[in-house]
Structures are given as structure tokens and as C-alpha cells.
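Engineer: 3D model of this:
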Amino acid sequence: MSTFDVAAGAIRRDETVEIVLLLAFAGGYIDAYTWIIHGVLANAQTANVIFLWVHAMGGEWAKALHFVPPILAFAVGIVIAAWLRRVAAERASALSVLLEILFLITIGILHNRLPDLAGTLGISMVAAIQAAMFVKVEGTMCSTVMITGNMRQFIENLFAIVCGGAPLGSLRKSVIFYALCAVFGCGAAAGAFATKTIPDLALGIPVVALLIVLLRCEAPRSQEGK
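Structural biologist: This is a model prediction of the structure:
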């Protein structure tokens, strides 16, 4: 993957703030979509596992089994991401985004005929691929599919700034992680609104966000070829 200079050093294109924020928007959007349409979470497998066992312990086996497919689909998505890293190396990030786009388009087409299979399974695989492939912003660990770790990073950096003696770049990191949390929430709000108002076309919005990510990931490589 090509790199370019950001602030003090070379940053991978797929670790830039622009790309990570777009992915966070898509992550929040997709989670809202799957929760409203299917009653499961595409990204937050912790919640799916909790709901599974809460219903299982109450003897509600049908409700418990409802949360198994997205968990298994997420696992398959992680395997796909690992395979892409092995066979595609520096092109893995861009190829993973292309795969996400193709999955979402396919889900949108099949959704009326096979809603559970196309939605729950397909979107969980999309979420898993994104979670496994995009794990850093400007060299620091982050998540584009949930906000727990990002919120911790924001609070820790802000605390270090307030108490004094914060490492260089703490303010920038704090702002970035706050932005990740905010954009994820905006994505969830947009996903909820679109899913309720234009359910048949709702998945088009994250596809547009991912297309921009794909173009930005490939832009430096295109420029090098000139």
C-alpha cells in the first residue's frame, strides 16, 4: 500500500483520518440497518453473544438461535480478511473494500427474496472484513465498527492533556477519536432514518461511502503509474 507524509511521518493511505471516518460512518449505518431490519447487530458480536445466552438461559431457544447466524457469518468474514492479507499483501485493503461493496450490492438485490440469508449473513461478513482490515488511524489502534475502544482512547488522551505532561500529538489523537465516535453515531442515525424511510434503497448510502474509500485507497497507486 502506498504511503504519504502526514504530520511527522509516512502514514499508510488506509490509515488516514479521511478513510477511517468514512468507514466509521458506514459501520454505524450498517449496525442500525441490521438492528432495525433483522433484530441483530452486524458489528457488535458481544451484544449478539449476550442476547444469545440471555434467551438460552430463559429457555427461549428460537430467540437464542436467531443470534447464531450473524456470529458465524462474522467468523467467516474474519477468515476472508485473513486470506486477503495472505494472498494480496499491500492490495488487501482496497480489495476488501471492493468485496464489501459487492456484498452490499448483492444483499440489496436479494433482500426481498432471501431477507434473513442476504441481510444477516451477508452484512455480518461485510462488518467482519472491515473490522479485520482497518484497525489503525495514523498508526494508532482504532475500530471503525464500534466505539468502545475509540471512546477509551479519546478519554485517556483528554485526561493526559488536562493533567499535563501529555505526549506529543495527544490533542490530535483525542480529536480524532472523538470524531470517530461522533461519526459512528451519525452513521447510525442516518442508517436508522434511511432504513425506515427508504428500506429498499437504504444500503446504497454505505456503498457510496465505501466507493469513496476505494477510490482514495487506489488514488496514490494510480498516480504512481503515470
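Engineer: can we go C-alpha only for contacts and neighbour counts from here?
Structural biologist: Will do.
Engineer: where exactly do the strands run in this structure?
Structural biologist: For the chain, applying DSSP state E gives strands covering 3-6, 9-12, 136-137, 140-141.
Engineer: Out of these, indicate the one that is most buried.
Structural biologist: Of all the strands of the chain, strand 136-137 carries the top mean neighbour count, a mean of 21, counting by mean count of other C-alpha atoms under 10 Å.
Engineer: The structure of the following sequence is requested for comparison with the preceding one:
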Amino acid sequence: MDEESESLILGTLLALSGGLMDAYSFILRGHVFANAQTGNILFLGIYLCSGQWEQVLHYLFPVAGFTAGIFISELMHLSRLRPVHWKQTILAAEAFLLLLVPFIPLDLFANSLTSFVCGMQVQTFRKLKGHPFATTMCIGNLRSGTVSFVTWLCRKDHRHLRSAAAYYYVILCFVAGAVLGNALAPVTGLYTITGCSLLLASSWIVLHFQHRRHVLDELDQF
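Structural biologist: The predicted structure follows:
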């Protein structure tokens, strides 16, 4: 199922979810980044220096949650759970956990759980059409897309142009997710995060049918 999980449609849904999660945590949950842990660590250092310990915890917990998400995802990867593929298990877990977030009153714990989900996602889905990419942050995609574009300019190999287009497309999907989160926040409030659950559930369905089609294609070859 590794090849199926690198499809453009799955990358689209996951990038939309990533942007929406970041918008939710920043707009509605105390200006914390669910995905961009560099920003959280920056603020953590600033408040640590000034001795504002409540704010230190405000940013430390999401970083810890993100790290725990990576840990759990890789543990499940190495365990290779059967019969349900581990990536489908991760998507189901993400969708379920985000449904709990609106009912957590304290931003500290709500952000930690959201970042935990982001950590699982960024560790689980790391390729798009064979190229390294991320669905929960943009800096790596921006670098890789620009490098591919420059390579195309120099070598005129259209494979690199297609690669650059895919990276920039994923960035646009992330931005679209953030725009969606910003538009929904005044209307749906803390329940805005359930939009991510819907996107992740859709990702599970896409991955399931792509895997099923792949299995049927393999059987047809015999």
C-alpha cells in the first residue's frame, strides 16, 4: 500500500487537513501551531528566557505531543499491523482523536492532542508520487519544489517540472485548508476541527479503494 499512499488525491486531502489543523489551533486555541513546531519552539525559548512558565508549558506540550505522535506512528510502522494496513489504522485513529478535541476545554491539552495527530500524519505520509513531501508543513515542500523547478530550467527534463508542480500544488492545498479553517471558525467555533476528521475519513476511503484496485490488478496478472 506504500505506492497507493503516494497518490495526488490522497496528498490533496491530507494537505487540506494539515492547513485546517494549523488554522484551528492558531485561531481558536491560543495562537499555537499544531504543525509548525519550529514556531512553537521559538516561542518556548522566548518565554523560557523571560521566566513566563505558564507560556512555556503552553508551547512545550504541543511539541511533546507532536514528538509522541511520530513515536507512535513509527512504532506501528515497524509492527506492521495486520490485517488492516498500518496507514489505514493511523488515518482512522487521527479522525477519531480529532473528534475529541472540541470537547477538551483546556487549550493546553487540546493543542497537545492535535499536535499528536499531526505528528502521526507527518511521519506516516512522507512521499508524493515517489518524492519526499509533507502534508502538515510547507518549508520542505517549498524547498523541494523550487529545486525541481530550477533543475527543469537547467536540464529541460519535464519530469522535474511535473515534480515542482506537484510540490507547489500541495502547498496551495495547505493554504486552502487554512483559508477554510479561517472561514469556518466564526461559524462552527471549536467544532471546526471536525472538518479535519471528515477529510481524514475521506483519505481512509481513498486509500482503501486504491489498495483494493491494486490487489485486483495484481490478481489479473496471474
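Engineer: What does the superposition give as a TM-score?
Structural biologist: Aligned and superposed, the two chains score 0.89 in TM-score terms (TM-score structural alignment, normalised by the length of structure 2); 213 aligned residues with a C-alpha RMSD of 1.9 Å.
Engineer: Of the strands of structure 1, which is nearest residue 190 of structure 1?
Structural biologist: Closest to residue 190 of structure 1 of the strands of structure 1 is strand 136-137 (C-alpha to C-alpha; 23.2 Å).
Engineer: So what touches that closest one?
Structural biologist: 15-17, 20, 142-143 (C-alpha atoms under 8 Å, 6 or more residues apart in numbering).
Engineer: Average offset of the longest helix that structure 2 contains relative to structure 1?
Structural biologist: If you go by DSSP state H, structure 2 has its longest helix at helix 158-188. Taken over the aligned residues, the distance from helix 158-188 of structure 2 to structure 1 averages 1.1 Å (mean C-alpha distance after the TM-score superposition for structure 1).
Engineer: out of the contacts of strand 136-137 of structure 1, who's nearest residue 44 of structure 1?
Structural biologist: Once C-alpha to C-alpha is applied, the member of these that ends up nearest residue 44 of structure 1 is residue 143, at 11.3 Å.
Engineer: doesn't residue 132 make contact with that closest one?
Structural biologist: No: contact between residue 143 of structure 1 and residue 132 fails when scored by C-alpha atoms under 8 Å: they sit 9.2 Å apart.
Engineer: With neighbour numbers in mind, choose between those two.
Structural biologist: Higher neighbour count among residue 143 of structure 1 and residue 132: residue 143, with 23 against 20, using other C-alpha atoms under 10 Å.
Engineer: show me where structure 2 has helices.
Structural biologist: 8-28, 37-50, 53-79, 86-100, 107-124, 139-155, 158-188, 194-220.
Engineer: Contact partners for residue 38 of structure 1?
Structural biologist: Residue 38 of structure 1 touches 116, 119-120, counting by C-alpha under 8 Å, 6+ apart.
Engineer: How about the corresponding residue of structure 1 for residue 47 of structure 2: what's its closest non-neighbour residue?
Structural biologist: With TM-score structural alignment defining the correspondence, residue 47 of structure 2 maps onto residue 55 in structure 1. With C-alpha to C-alpha, 6 or more residues apart in numbering as the criterion, residue 55 of structure 1 has its nearest non-adjacent residue at 5.0 Å, and that residue is residue 64.
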